[in-house]
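[1] Build me a structure from this.
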Amino acid sequence: MNRNKISAALLILFSASALNASAQNVPASTYNPSWYVAPSVNLLDADARFLGGNDKNGPGAALRFGRAVSQDWDVQLGATYGQAKDKDVGITYKRSTLGADALYMFSRGAFQPFLLGGAGVEFDKVNNNGLGGSASKTAPYLNIGAGLRYAFSDQWSMQADVRRSVGFLGNNSDFGFKRANNTTFGLGLIYTFDKAPAPVVSAPPAPEPRVEAPQPQPAQPRFEKITLSSTQLFGFDSATLRLPQPKLDEIATSLAANSQVNNVVVSGYTDRLGSDKYNLKLSQRRADSVKTYLVNHGVTANRLTAVGKGKANPVVECNEKNRVALIKCLEPNRRVEVEQITVEKQVR
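    Okay, the predicted model is just below:
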C-alpha cells in the first residue's frame, strides 16, 4: 500500500466521521466513565526502508484498555504487534509497541468520530534471511490518527481507526536511518465493563403560591410564571429571536403599563445533553435576547434580570440503554420543558 493510498484512506475516514457527526444534528449523549477493553485486528503498512525499499504490509493485532475521562476525551493504554514480509528477498519486519493515546471525541451519540494522538515505545526487528543478518532497536514513538466508533448499546461498540507513527531510532540505528514511519489500520470491538449510570433527575419546582389580597383592601400584586417554548422563540442552536413574537409583545405591553412591577426575572434553560459549559452559555444568550426584546418594546432595563440556568430543573427521566433510543426519549425536554424561557412578572 503506497503513501498516497495511506493519505487518501486517512482523509476519507476522518471526513466520513465528521460528516456523520454533523448529520446526526443532535446533542451528544452523556458519556460512560467506566473502563473498557478494546481488542482489534490490524493491518501494518511498514516503512519500506525496513524491507529493502519495498512497500509491503502485513497482519497485526492490538489490545487496549481505556475509559472516558470527560464528555470530550478518552484515554487508551495498550500494546500492538504487526509484521510485514518481502518473500522475494527474504526480509521480515516485526514491530511491537506499548503506549498511550488521547482521543478527542466529536460526539457521544451512536456515531462517535474522533481524532487521536499518543506516544510510547516500539521494538523494531528485521530478519534478513537472504543475507543472513538481523537488526533490532527499541525506540520512542509519537503517533496521530483518526477514527470512527459506532455504539450498538451502552456496553458494546465497534471502532475503526488509522494511526500514523514516527519512531525515533537515533543516529546509531543499525537500520541506517534515524526515523521510521509506519501506518496501522485497525478494526475492533469495545466492551465497557459497567453500564452508564442513570441520569439524576430532580423534581420539578413547586408552583408558586397565589396570594390573594385581604379584604376589604384592594387586591395586591401576585406573581405569575409564563413559560414559552424555545422552539417558538428560536431556531435550532440559536439565540436569535424569530419574528413576530406576539406573546412577548403582550408581556412587554403589560410590564410597560405597570411600572410598579420590578425584579422581573427572565430564565433560560436547556436539556442535559451536551457540555455543561456550552448549555450554560446558550441559555444565558437566549435569556439576554428576550430581555433585549422587552427593553426595545418599552420595558426599563433595570426592571429585568436575565439568568441562564443551563440544564437545571429537568422534568423527564430517561433510562434507555441504547443511545439512539435515549436521544429520542429526551425529545420532550429539548422541545418544550427543558429548553424554555420563563418570564416571572407581577399581575393584578
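[2] Please make it C-alpha for all contacts and neighbour counts, starting now.
    Noted.
[3] Buried ones in the helix or strand harbouring Lys94, by neighbour count?
    Element membership for Lys94 (DSSP states H and E) is strand 91-105. Using 16 or more other CA atoms under 10 Å as the test for burial, strand 91-105 gives 91-105.
[4] Could you find the residue nearest the spatial middle of this structure?
    Ser107 (3.2 Å; CA atoms, centre = their mean).
[5] so where does that one fall, helix or strand?
    With DSSP H and E as the criterion, Ser107 is inside neither a helix nor a strand.
[6] From what I see, it and Asn25 are in contact.
    No. Using CA atoms under 8 Å, Ser107 is not in contact with Asn25, being 10.5 Å away.
[7] and the closest residue in space to Gly117 that isn't next to it in sequence, helix, strand or coil?
    Spatially, and ignoring its direct neighbours in sequence, Gly117 is nearest to Ile144 (4.4 Å; CA to CA, 6 or more residues apart in numbering). Assigned by DSSP: H, G, I helix; E, B strand; the rest coil, the conformation of Ile144 is strand.
[8] in what helix or strand does the residue nearest to Leu44 when sequence neighbours are not counted lie?
    With sequence-adjacent residues excluded and distances taken as CA to CA, 6+ apart, Leu44 is closest to Thr184, at 4.7 Å. Per DSSP H and E: Thr184 is located in strand 179-192.
[9] What ranges does the protein have for its helices?
    With DSSP state H as the criterion, the chain has helices at 3-24, 230-233, 246-257, 276-296, 323-329, 331-332.
[10] To check against the first, give me the structure of this:
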Amino acid sequence: MKKFLMMLAFASVSVAGMAQSETPELKHSVATNSFWSNWFIQANLAGTAFYNSSETPLNLDKSPLKGFRNNLGLSVAIGKWFTPGIGLRSKVNGFWGRTVWGDDKEVNANKYWQFNEDVMFNLSNMICGYNPNRVWNFIPYIGGGISRNMSYDSYAMGLQFGLLNEFRLSRKFALNLDLAFSGNEPDFDGDPRTSGTDADRPSLKAKDRTFSLEVGLTYNLGKASWNKVPDVDAINALHQSQLDALNAQLADANAENDRLNDLIKNHKCPEAKTVTVKEVAAAPVSVFFNIGKSKIASRKDLQNVKALTEAAKDSKFVVTGYADSKTGSASFNQKLSQKRADTVADELVKMGVSRDKIEVVAKGGVADLTPISYNRRATVEIK
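    Presented below is the predicted three-dimensional model:
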C-alpha cells in the first residue's frame, strides 16, 4: 500500500508538470446548454487512510502510509456541469476500510460505503475562461452525505472537501487525480470507545476522519462542450461600416446624377429629358462564420448577398474566403477559407447565379480587420 500511494503521488507531480506546458488557446464566451448536455461519469481506484475519533490515548503513528490505517477501495460517480465553472456530482466510494483499534491491520479491517453529493467549482474555467482544449482543469469541491459501516452496522453523517485534477486525454476522456478529506460523526467506524478521548469536543479529533487519493477516468456523456456565443458586437460593427460605405457611394452617385441632369437641362437640344442614373454599390458583402467552422453563423447575412445578386443580375461575382491568422496553422486556415468561400458560392447558385459567373478565391488566415474575429468571413463582390 505504501508503494502504491508513493506511485500515485509521483504520477500526480509528473502529469501536473506536463499540464503546465499546454498551448494557450483563444478564450470565448459560451451559451447555456440543454439539461441533457455536459453529463459525465467517473470510476476511480482509491487509497484511503482512516483516523478514529477515540484513538488519542493509543499514541499511534499518524502517517497515512501505515498499513493499519490505509486500505484500497473503489469509487464511482455521475455528475453534470451546469456552466463551465459550476457542477454537481453524486459519488459512492468504499468498500474496504479500517477501524483503528490498534496497529494490527487485520484486526482493524472493516467494510463500508459512503455516499456524497458534491458542489464542484472548475476554477480553471472560472478564472482563465472556458477553453475546450485545456490540458489541466483545477476543480475544488465541497459536499456532504451519509456513510455506513457494514461490518458494525452503523450509520453516520459527514462533510467532505477535496480537489479534483482533470487531465484531458480526448474530447470524451480525462484522467482523474482526486484528493479528498472527510469528517464523519464518531460512530462511523463502529468503535464504541469514548472514555478518555476527544469525542465530546467540537473539533476534528472528535470526528472519524478519512484522507483519500483516487486515480481513474472521467467519461463525458453526449455533448461534452459548450456552444459559443456569436461575436454579435463585432458583426454589428462590421455591418455598420458596410452601411456607411454604401451610404457614401450613394451620395456620390446622387451627386453625379445631379451633374448629368444639369448638363441635360442646359443643353440646346429641345428633346432633352431628365435621366436618372443608377449605380450598383461595389462594396463587398460579408458573410460571417464561427471560429474553426465553415457553416454560416447567421443566415441573415445572406439577405445582403441576395440583394446584391438581384441588383446585378447579369454581373460576375467574386467570392473570397478568409480565416483569422491568430488561430490554427497556415495550412488549416487555407483549407478553412476555401470551404467558407465554397459554402457562400453554393448559396449564390441557390439564388439563381450561374456557376460559371462565380469566381472563388481562398485567402487563408489574415489579420486585415480588427478585432481578429472580423476576419472569420467570406465576401461577395461584383467583378
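[11] Quick TM-score on the pair, please.
    Scored by TM-score structural alignment, normalised by the length of structure 1, the superposition of the two chains gives a TM-score of 0.52; 231 aligned residues with a CA RMSD of 4.7 Å.
[12] if we can go back for a sec, quick one: which of the helices of structure 1 is nearest Val266 of structure 1?
    helix 276-296 (5.8 Å; CA to CA).
[13] dump the residue contacts of whatever residue of structure 2 lines up with Cys318 of structure 1.
    Alignment note (TM-score structural alignment): Cys318 of structure 1 maps to Gly292 of structure 2. Residues near Gly292 of structure 2 by CA atoms under 8 Å, 6 or more residues apart in numbering: Leu336.
[14] And for structure 1, the residue most distant from the center?
    Pro216 (60.6 Å).
[15] and Leu19 of structure 1, how far is that from Trp156 of structure 1?
    Leu19 of structure 1 sits 23 Å away from Trp156 of structure 1, taking CA to CA, to the nearest Å as the criterion.
[16] ok, the residue nearest to the residue nearest to the centre of structure 1 when sequence neighbours are not counted - how many residues close by?
    Spatial nearest neighbour of Ser107 of structure 1, chain neighbours left out: Ala28 (5.1 Å); criterion: CA to CA, 6+ apart. The tally of other residues near Ala28 of structure 1 (other CA atoms under 10 Å) stands at 24.
[17] distance of the counterpart of Asp47 of structure 1 in structure 2 from Asp258 of structure 2?
    Superposed on structure 2 with TM-score structural alignment, Asp47 of structure 1 falls opposite Tyr51. With distances taken as CA to CA, Tyr51 of structure 2 is found 94 Å from Asp258 of structure 2.
[18] okay, these two: which has more neighbours?
    Tyr51 (22 against 16).
[19] My read is that that one contacts Asp191, right?
    No. Using CA under 8 Å, Tyr51 of structure 2 makes no contact with Asp191, being 11.3 Å away.
[20] What range does stretch 146-163 of structure 1 cover in structure 2?
    Going by TM-score structural alignment: stretch 146-163 of structure 1 matches residues 163-180.
[21] Just the buried positions in the matching stretch, please.
    163-168, 173-180.
[22] who's in contact with the residue lying closest to Tyr219 of structure 2 once chain neighbours are set aside?
    Spatial nearest neighbour of Tyr219 of structure 2, excluding adjacent residues (CA to CA, 6+ apart): Phe173 at 4.9 Å. Phe173 of structure 2 makes contacts with 217-220, as judged by CA under 8 Å, 6+ apart.
[23] Tell me the spacing between Phe173 of structure 2 and Gly94 of structure 2.
    Distance from Phe173 of structure 2 to Gly94 of structure 2, by CA to CA: 23 Å.
[24] cool, Glu106 of structure 2 as well?
    If you go by CA to CA, the gap between Glu106 of structure 2 and Gly94 of structure 2 works out to 17 Å.
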